[in-house]
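Peer 1: After the sequence you'll find the predicted model.
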Amino acid sequence: MIDIWHNPRCSKSRQAVALLSQSGAAFRERRYLEDVPTLQELRHAHAALGRPPVIEMMRTGEKLFRELGLSKTDDDDALLQAMAEHPILIERPLAVSGRQAVIGRPPERVLELL
């Protein structure tokens, strides 16, 4: 089962959901702005992504990123906490299947979990 953290207002996110649907994959949509991931879930996603720099999981161009005084050099714990408190900062779509995850940029990356 693939869990996809989805924002229906995002075209890339909608494309990723459509690709999963067309593939016949079993997946669950999680509207992460409404059903906010916990810090523990964010840590799991980070591990499943292969532990890249946490900044790669973030929308650094988001106005809130600057308003909060965040920077690309902040430590991982601070960045994970910021995403837990402000889910708009989470890069989307993010798809998790067990111990593997991908950020759907481009959307076709979600097919790597099949």
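Peer 2: Now that the structure is in, tell me what you want to look at. A quick note: this is a predicted structure, and the numbers were derived from the prediction, not measured. Numbers count the residues shown, from 1 in each chain.

Peer 1: from here on, contacts and neighbour counts on C-alpha atoms
Peer 2: OK.

Peer 1: Now do the same contact list for residue 89.
Peer 2: Contact analysis of residue 89 by Cα atoms under 8 Å, 6 or more residues apart in numbering lists 58-60, 62, 64-65, 82-83.

Peer 1: Narrow those to those that are buried.
Peer 2: Buried by 16 or more other Cα atoms under 10 Å: 58-60, 65, 82-83, out of the contacts of residue 89.

Peer 1: which stretches of this protein form strands?
Peer 2: For the chain, applying DSSP state E gives strands covering 2-6, 27-31, 94-97, 100-103.

Peer 1: so can I have TSV of the buried ones among the contacts of residue 89 showing distance to residue 24?
Peer 2: As requested, those are exported to TSV (distance: Cα to Cα, whole Å):
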residue	distance to residue 24
58	29
59	29
60	33
65	36
82	34
83	31
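
Peer 1: for this structure, which helix is longest?
Peer 2: In the chain, with assignment by DSSP state H, the single longest helix is helix 11-23.

Peer 1: For the most centrally placed residue in the chain, list the residues it contacts.
Peer 2: Nearest residue to the geometric centre of the chain (Cα atoms, centre = their mean): residue 94, 3.3 Å. The neighbourhood of residue 94, defined by Cα under 8 Å, 6+ apart, consists of 4-6, 101-104.

Peer 1: One more to weigh against that first structure:
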Amino acid sequence: MSTSPEISIYHNPACGTSRNTLAMIRQSGAEPQVIEYLNTPPSRAELVDLIGRMGITARDLLRRKGTPYDELGLDDSALSDDALIDAMMAHPILINRPIVVTPLGVKLCRPSEAVLDILPNPSIGDFTKEDGELVPGRNGE
């Protein structure tokens, strides 16, 4: 497996989608830089850059399940992107995952097979997720 410093994954090892995405990257023959973002959160500038490169809003990156989303009142549509980013900086668990960065783009990989759209080598063959779901291979793309 080749080391691919140009591929990074903002990863939560407790998340099945994140583990599946990491496994797909590795099955492609790449060894990404793994950033356990709960231990090493991105800086505000990095987070703003990732959001911009994904072409989404800060709200699109918010995770609700298993987070203080409701307690913080983050469903208030009047909250600005800056306010939502402030919340993610204070509580990194609010950042949805996994975020993958490759030379082909940056993407929130939910579902995990979305990573295939930005992998330099998406020909990983068949892949079975942890829950048993089969992701048919993308050979020869």
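Peer 2: Thanks, I have it. What you see is a predicted model, and the numbers here were worked out from it, not measured in a lab.

Peer 1: ok, back up a step: deepest-packed of the strands of the first structure, please.
Peer 2: Compared across the strands of the first structure, strand 94-97 shows the largest average neighbour count, a mean of 24 (mean count of other Cα atoms under 10 Å).

Peer 1: Average offset of that one relative to the second structure?
Peer 2: Mean deviation of strand 94-97 of the first structure relative to the second structure after superposition (mean Cα distance after the TM-score superposition for the first structure): 1.6 Å.

Peer 1: Now do that strand: which range of the second structure does it align onto?
Peer 2: Strand 94-97 of the first structure corresponds to residues 99-102 of the second structure when matched by TM-score structural alignment.

Peer 1: What is the neighbour count of the aligned partner of residue 75 of the first structure in the second structure?
Peer 2: Under the alignment (TM-score structural alignment), residue 75 of the first structure maps onto residue 80 of the second structure. By other Cα atoms under 10 Å, the residues close to residue 80 of the second structure number 12.

Peer 1: ok, residue 80 of the second structure to residue 117 of the second structure distance?
Peer 2: 30 Å (Cα to Cα, to the nearest Å).

Peer 1: Tell me who's in contact with the residue mapped onto residue 5 of the first structure from the second structure.
Peer 2: Aligning on TM-score structural alignment places residue 5 of the first structure opposite residue 10 in the second structure. Taking Cα under 8 Å, 6+ apart, we find residue 10 of the second structure in contact with 34-37, 97-100.

Peer 1: Would you format those residues as a markdown table with distance to residue 54 of the second structure included?
Peer 2: Formatted as a markdown table, the contacts of residue 10 of the second structure follow (distance: Cα to Cα, whole Å):
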| residue | distance to residue 54 of the second structure |
| --- | --- |
| 34 | 18 |
| 35 | 17 |
| 36 | 19 |
| 37 | 17 |
| 97 | 13 |
| 98 | 12 |
| 99 | 9 |
| 100 | 10 |
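
Peer 1: Can you list which of these carry over to the first structure?
Peer 2: Mapped onto the first structure and checked by both residues aligned by TM-score structural alignment, their matches' Cα atoms under 8 Å, these keep the contacts 34-37, 97-100.

Peer 1: With adjacent residues omitted, what lies nearest to residue 95 of the second structure?
Peer 2: Spatial nearest neighbour of residue 95 of the second structure, chain neighbours left out: residue 62 (5.4 Å); criterion: Cα to Cα, 6 or more residues apart in numbering.
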